[in-house]
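Colleague: fold the stuff below for me.
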Amino acid sequence: MNRQGSSVQASGIHADAPKTAIEGTTGPQPHRSRGRRFPAPLVTGTALIASACLVALISLWWTPFDLTGVDTAGSLLPPLSDGHLLGTDRLGRDVTSQIMAGARNSLIVGGAATGIAIVVGVVVGLITAASGRVAREVITRVIDIGVAIPALLVALVLATVLGPGRATVIAAIVISFVPWAARVSVGPARQILAREYVEAAFAYGRSRWYVMMRHVLPNIGSLIAVQAAIMFATAVLAEAALSFLGVGEPPPAQSWGRLLSESQSVAHQAPTLVIFPGLAITAVVLGFMLLGNGVHALLDPHQRRREMEARE
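Modeller: A predicted model of the protein is given here:
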């Protein structure tokens, strides 16, 4: 027994030391998360957007009632009346069916406008960043002028020329969004072009197109993704506002903005006719805003570090 104690002391470990101290890592260790946690805004936003997309897809093949069916005898029914989950409007049309079809219209307009604006705007931004000083100044001033033009003014001018419709709304949103997408991408692109490995690529004879596609665009991809989510939310809101003003696609096409416009005169009798379309717009806009915030938190290393420190 004494021989064991002396051997333990000789090894530099006290005989009364805890077992875990002697065995090293064999004792219980603090719990460490093996998986990567997704930010709460990303999960919530994805759930809201997925729900809206599911409703829009279902409306392609099925709605509870005919979208064009008019029944004045059953007008302004409250929710949960005669099979109408959300009630009926002043013409007796089913509100649930109209909101489902309105989701499809909002997502189509938002997706088309955002996709076109991001592609064109990022290309303009990359060209601006790679241009010489004089050309860059000229393009930047044009971008600033485009940013200053209100989207509503563009929509009204296009509606006068082209007439109201979905194409008019998409064109108005694209014209308003392209300068913003270009402005957001110019600064980061110029910073990346100034880095040593990019200058080395030019020194090796790589073309500007190769450098832009291989080095610049992947490095600003997260920024573009966040901007696209924010633009999508803004596009949905803009489509509702323009349809509310009568610039959007005319009936029988459905739009949340026009539902709000048509319900103004009876809002005091049936406030749910204003509440339900408003909630639908809010849910989709909030979903894309949260998605943008979540993507930023997921891809930004500084944000991830702050969240890890907060959890610890």
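Colleague: all contacts plus neighbour counts: C-alpha atoms, from now on.
Modeller: Fine.
Colleague: can you tell me the centre-most residue of this structure?
Modeller: Most central in the chain under C-alpha atoms, centre = their mean is A229, positioned 2.1 Å from the mean C-alpha point.
Colleague: which parts of the biggest helix by length in the chain are buried?
Modeller: Ranked by residue count and defined by DSSP state H, the top helix of the chain is helix 95-130. Judged by neighbour count (16 or more other C-alpha atoms under 10 Å), helix 95-130 contains these buried residues: 95-118, 120-130.
Colleague: cool, and stretch 300-309?
Modeller: Under 16+ other C-alpha under 10 Å, the buried positions of stretch 300-309 are R304.
Colleague: can you check stretch 154-163 too?
Modeller: Here stretch 154-163 shows 154-156, 158-159, 163 as buried, counting by 16+ other C-alpha under 10 Å.
Colleague: swap in stretch 143-151?
Modeller: Buried, per 16+ other C-alpha under 10 Å, within stretch 143-151: 143, 146-147, 151.
Colleague: and this one, so I can compare the two:
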Amino acid sequence: MTAQEIKVTTEKAGMAIEPAIRAPWMEGMQRLLRQKTAIFGLIIVCILLLTALLAPLLAPYDPVAPDLPSRLQAPSATHFLGTDELGRDILSRIIYGSRISIQVGLLAVGISLIFGTFLGAISGYFGGKLDMAIMRVIDIVMAFPYILLAIAITAMLGPGLNNAMIAIGVVGIPIYARVVRGAVLSVKEMEYIEAAKVSGCGSLRIIMKHVLPNCLAPLIVQATLGIGTAILDAAGLSFLGLGAQPPTPEWGIMLNKGKDVMNIAPWVIMFPGIAILFTVLGFNLLGDGLRDALDPRLRNNN
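Modeller: Have a look, this model is predicted:
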């Protein structure tokens, strides 16, 4: 193929790229809406988001103000989910805890996504010794148990919600780096990438404009699944005393404090656990649905 033919091919590709990308995404969304489990997950996620946004309007009581005369009351018309060991309304604390969970999930996944995408893109695109060096570091990081590495990083930085988010984000970087690298290795062999190189596009422009846009599907799926995992990990770190600190209305803290009175007031630990369960379930179902909808290899099965 001559340089002139390649230039013509690039121009045609540029004119056709938007419809070509839009059509699969529209088909993917239609397949997603046909999956009942994915819709159920989407409903859970939407409820969680609305709860977090409208927390001041939905919460009937102050989530941090103690009310000792009302301590360890069972669920009733006054306190729908009961009260904890300090008399605080559990429903109000769960509602405000949804804000923290969403914050942790989005920021932790954002850290993993940004740095993981950067490392995976340059590793997959340039290859060679750079690829080998980055992947060996990734392999070393992934050799450590995920939660233990998060605990170690949080312990070094010090207890706190922000440090917990950083730790969860850091330990998630290798996952996104591998996902992006695999996608880039496949995309960079396409003809339109070669056409872009011949037409004079620099490496950065090719990566940002041609390579990464075609790697979005696996990234979106991994990020959706990753939010649920990050929320669960943050609750685990808070349960161990390394994440959010009292009196913050965080679900992991509620489980930690509730374990001491679970024999006489099981609702103190039961309802925060249910909140974590449905939140993680919602993101996992939505992520699985997105994977099935956006993966071209599964189109014939939907």
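Colleague: which ones among the buried residues of stretch 154-163 of structure 1 map onto helices?
Modeller: Short answer: the buried residues of stretch 154-163 of structure 1 in helices (DSSP H) are 154-156, 158-159.
Colleague: from the residues you listed, pick the one nearest S51 of structure 1.
Modeller: The shortest gap between S51 of structure 1 and any of these belongs to A155, at 29.4 Å (C-alpha to C-alpha).
Colleague: how far away is the closest residue to that closest one other than its chain neighbours from G83 of structure 1?
Modeller: Distances taken as C-alpha to C-alpha, 6 or more residues apart in numbering place A172 nearest to A155 of structure 1, at 4.9 Å, with adjacent residues excluded. Remark: distance between A172 of structure 1 and G83 of structure 1 (C-alpha to C-alpha, to the nearest Å) = 39 Å.
Colleague: pick out whichever of those two has more residues nearby.
Modeller: Between A172 of structure 1 and G83, counted using other C-alpha atoms under 10 Å, the more crowded position is A172 (25 against 11).
Colleague: so what's the counterpart of V295 of structure 1 in structure 2 closest to, chain neighbours aside?
Modeller: In structure 2, the residue matched to V295 of structure 1 (TM-score structural alignment) is L290. Nearest residue to L290 of structure 2, sequence neighbours excluded (C-alpha to C-alpha, 6+ apart): V221, at 5.9 Å.
Colleague: and the equivalent of that neighbour over in structure 1, what helix or strand is that in?
Modeller: Matched by TM-score structural alignment, V221 of structure 2 corresponds to V226 in structure 1. For V226 of structure 1, the host element (DSSP states H and E) is helix 221-244.
Colleague: hmm, who's touching that helix?
Modeller: Residues from elsewhere that reach helix 221-244 of structure 1, judged by C-alpha atoms under 8 Å, 6 or more residues apart in numbering: 106-107, 109-111, 113-115, 118, 152, 155, 169, 173, 177, 181, 185, 248-249, 255-261, 281, 284-289, 291-293, 295-296, 299.
Colleague: the same query, at a cut-off of 6 Å, please.
Modeller: 106, 110, 114, 248, 256-258, 261, 285, 288-289, 292 (C-alpha atoms under 6 Å, 6 or more residues apart in numbering).
Colleague: L130 of structure 2 corresponds to which position in structure 1?
Modeller: The equivalent of L130 of structure 2 in structure 1 is A135 (alignment by TM-score structural alignment).
Colleague: err, S238 of structure 2, not the other one
Modeller: Match for S238 of structure 2 (TM-score structural alignment): S243.
Colleague: residues near its match, how many?
Modeller: 25.
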